[in-house]
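*Asks:* Compute the structure for the input listed below.
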Amino acid sequence: MSRRRSRLTPLARILRRSDNVAEARLWLALRDRQQGGLKFRRQFPIGPYIADFACPERRLVVELDGGQHIGNPRDVVRDRYLNEHGWSVARFGAGDVLSDKGVVLDTILAICEGRISEPVESYEFRFYPTRLEMTEAPPHTAPLPLQEQEGRDVLFMRRAIDLARAQLGRTWPNPPVGCVLVRDGVVIAEAATGDGGRPHAEEAALAAAGAGARGATAYVTLEPCGERSNGTASCSQRLIEAGVAQVIYACADPSPFAAHKGVRRMQAAGLHPDAGLLADAAGFLIAGFVHWLKTGQPLVVARADHIDAPFTPSSDDLTTELKAWGARGYRLLGVAPDSELAQRLRAQGLLSE
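*Replies:* Have a look, this model is predicted:
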């Protein structure tokens, strides 16, 4: 049976002939089964990517990174794709191959032999083991129709919700938002609202995707904004200018400053966003913000994690205290569940259970 020829094969051939000293030196030590009898391939196409080196027998990808790759968000997306398709990823600095090739080879062999199996995150070496177990889990009793668009939309929106959830308590006064950009069924970029509320999730994801965002679908947990208080381009305008083909968002923007302006702008540009996908599941992300809009007070919850700050009033007038905290930008505060303060808040109807 002939192996299916990847559309990236011609590019891979060009890359193999390119003048990269570090790659050439490592290849001289990996080729012809010199490391543990394992066969490595150079410039090996995997889905939409080309791996620097790959060992199909061990499902291992080896990447050599220059300085421009350190912390590159596109590499994060690439590594996640490889992980989710059954490949572990080891990243080394190209300079380390030139200065101490033996250590790099020893590390590669240790991975292949199973002596390194846990994730490693350092400046010199990063290792991301495959998450193949995620795709091999027993089927759900009522599985999503993964081959249908609705099922894929749900999965990508859930990913956006997870991204935003990880930023809870870090983005106030703005709510955390997640954005996932997908083209041809593959995640090309993703981001959440930055610490302190900037940058917005769509802004960061579009920056990571670059020209690749054209023709993509954007899954966003909150309606893209139509105006920015700092006067910069709104997320709706950025999505239009990037050439995104479709926008799907979960929750409508509750802010009177920005609500629906972005939707009207996108509609006028011929981009008709779809609203409400997993709105109930994403609602908790903006609960504190919605409560503040209605009352002028942060939402207070009986927990200590994923909050803007613990509520520590300095007076007995809890309502006045909460309004003061809200004026300082806090949207979600926490208290110990069994504390005397929790009991007082509960008695005054100021505690969300």
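*Asks:* When you work out contacts or count neighbours from here on, use the C-alpha atoms and nothing else.
*Replies:* OK.
*Asks:* my guess is Gly270 is in a strand, correct?
*Replies:* No - remark: Gly270 does not belong to a strand; assigned using DSSP: H, G, I helix; E, B strand; the rest coil, it is coil.
*Asks:* one more to line up against the first:
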Amino acid sequence: MAAPSPETAKQTHLHYLSQALDLARLSPPKPTNFRVGCLIVSYPASTSTEASQAHKSQGQGQVLSTGYTLELEGNTHAEQCALSKLAAQHGTDEAHLHGLDVLSANQNVTLYTTLEPCGLRLSGNKPCVERIIDTRKSGGGIGKVIFGAREPGTFVKDSKSLMRLYEVGVPWEFVPDLQDEILKVAKEGHNKPVSREAQGQKAGIDDISPEERRRQEQLPRNPKKRMMEVDVPP
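*Replies:* I've put the predicted structure just below:
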């Protein structure tokens, strides 16, 4: 059996991007976030290469996890939620996803997301592109990233996430057919007045999940900064 044609493969990608778009619609509209949906899908290798290709071309991959913006506690992104939920399903944390059999190389795992994964977070939270890369520490992990729209420059100008994926050898593909609807959904809520609290979040204040806060608290601190924080007696 021949490998699927580019058009057939594209239909498979649109199948999962459409599901990701439905997930994005579950995210609450806010002026400080993009509403994004994500699926992590595996296409387990078959004993027959032809059979494996046919399996993939028919959109019959196995959905391992899903996520959408703000699904979990904190100012969480869609990819972050999907990866955290996948880790929880297997009784581990996100830092140890790379050791799971479900993400081994022969599972051919693809991450579908409506919007290009973020390459920078103003809060100091780990960007989604780095979370994706971290799954590959043991040779498997996320094998490809497919997205339906580039990240607008609303919060971060000129995202470098795709260059970062290229640098570490993670293939990516932009499938633009649903782009207009994806951006419409992503930006819903951006025309609402921004409260003082939301302005703080937009500037990176309180934009940290409990998990990320614990990670940052464990980082070594600047001794000079520590000296500046010491109470000075009157």
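*Asks:* what about the longest helix in structure 2?
*Replies:* Ranked by residue count under DSSP state H, the longest helix found in structure 2 is helix 6-24.
*Asks:* Provide the contact partners of that helix at residue level.
*Replies:* The contact list for helix 6-24 of structure 2 (C-alpha atoms under 8 Å, 6 or more residues apart in numbering) reads 35-39, 56-59, 67-69, 112-114, 146-148, 175, 177-178, 182, 185-186.
*Asks:* Look up how far Cys251 of structure 1 lies from Gly212 of structure 1.
*Replies:* Look at Gly212 of structure 1 and Cys251 of structure 1: by C-alpha to C-alpha, to the nearest Å, they are 26 Å apart.
*Asks:* Neighbour count: the two, which is higher?
*Replies:* Between Gly212 of structure 1 and Cys251, counted using other C-alpha atoms under 10 Å, the more crowded position is Cys251 (22 against 18).
*Asks:* helix or strand right after the longest helix of structure 2?
*Replies:* strand 37-42 (DSSP states H and E).
*Asks:* For that following strand, give me the average deviation versus structure 1.
*Replies:* Taken over the aligned residues, the distance from strand 37-42 of structure 2 to structure 1 averages 0.4 Å (mean C-alpha distance after the TM-score superposition for structure 1).
*Asks:* which other helices and strands contact that strand?
*Replies:* Packing partners of strand 37-42 of structure 2 (3 or more C-alpha pairs under 8 Å, 6 or more residues apart in numbering; DSSP states H and E): helix 6-24, strand 62-68, helix 78-89, strand 109-113.
*Asks:* show me where the stretch 201-350 of structure 1 has strands.
*Replies:* Counting by DSSP state E, counting those that start in this stretch, the stretch 201-350 of structure 1 has strands at residues 217-222, 246-251, 274-275, 299-301, 309-310, 332-334.
*Asks:* In TSV, list these along with distance to Val77 of structure 1.
*Replies:* Putting the strands of the stretch 201-350 of structure 1 into TSV (distance: least, C-alpha to C-alpha, whole Å) gives the following:
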stretch	distance to Val77 of structure 1
strand 217-222	15
strand 246-251	20
strand 274-275	25
strand 299-301	34
strand 309-310	31
strand 332-334	30
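*Asks:* still on that earlier bit, single out the most deeply packed of the helices and strands packed on strand 37-42 of structure 2.
*Replies:* strand 109-113 (a mean of 27; mean count of other C-alpha atoms under 10 Å).
*Asks:* tally of neighbours for Gly231 of structure 1?
*Replies:* When neighbours are counted by other C-alpha under 10 Å, Gly231 of structure 1 registers 7.
*Asks:* mind checking how far Arg159 of structure 1 is from Arg165 of structure 1?
*Replies:* 10 Å.
*Asks:* number of nearby residues for the corresponding residue of structure 1 for Phe34 of structure 2?
*Replies:* Mapped onto structure 1 by TM-score structural alignment, Phe34 of structure 2 lines up with Pro175. Counted by other C-alpha under 10 Å, the residues lying close to Pro175 of structure 1 total 25.
*Asks:* Hmm, Pro175 of structure 1 is touching Arg198, no?
*Replies:* No - here Pro175 of structure 1 lies out of contact with Arg198, judged by C-alpha atoms under 8 Å, at a distance of 10.6 Å.
*Asks:* tell me the most buried of the strands of the stretch 201-350 of structure 1?
*Replies:* strand 217-222 (a mean of 30).
*Asks:* once aligned to structure 2, how far is that strand on average?
*Replies:* Averaged out, strand 217-222 of structure 1 is 0.6 Å away (mean C-alpha distance after the TM-score superposition for structure 1).
*Asks:* could you say what helices and strands that strand packs with?
*Replies:* helix 149-165, strand 178-183, strand 246-251.
*Asks:* Which one, of those, ends up nearest to Val290 of structure 1?
*Replies:* Between Val290 of structure 1 and those, the tightest spacing by C-alpha to C-alpha is seen for strand 246-251, at 11.4 Å.
*Asks:* for the residue nearest the centre of structure 2, what are its contacts?
*Replies:* Residue closest to the average C-alpha location in structure 2 (C-alpha atoms, centre = their mean): Glu79, at 2.4 Å. Glu79 of structure 2 is in contact with 37-39, 67-68, 113, 117, 128, counting by C-alpha under 8 Å, 6+ apart.
*Asks:* TSV for those, including distance to Glu229 of structure 2?
*Replies:* TSV is the format used below for the contacts of Glu79 of structure 2 (distance: C-alpha to C-alpha, whole Å):
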residue	distance to Glu229 of structure 2
Gly37	41
Cys38	41
Leu39	43
Gly67	39
Tyr68	38
Thr113	42
Pro117	36
Cys128	32
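*Asks:* Name the nearest of those relative to Lys157 of structure 2.
*Replies:* For the contacts of Glu79 of structure 2, the nearest to Lys157 of structure 2 is Pro117 (13.6 Å; C-alpha to C-alpha).
*Asks:* With that, I have no additional questions.
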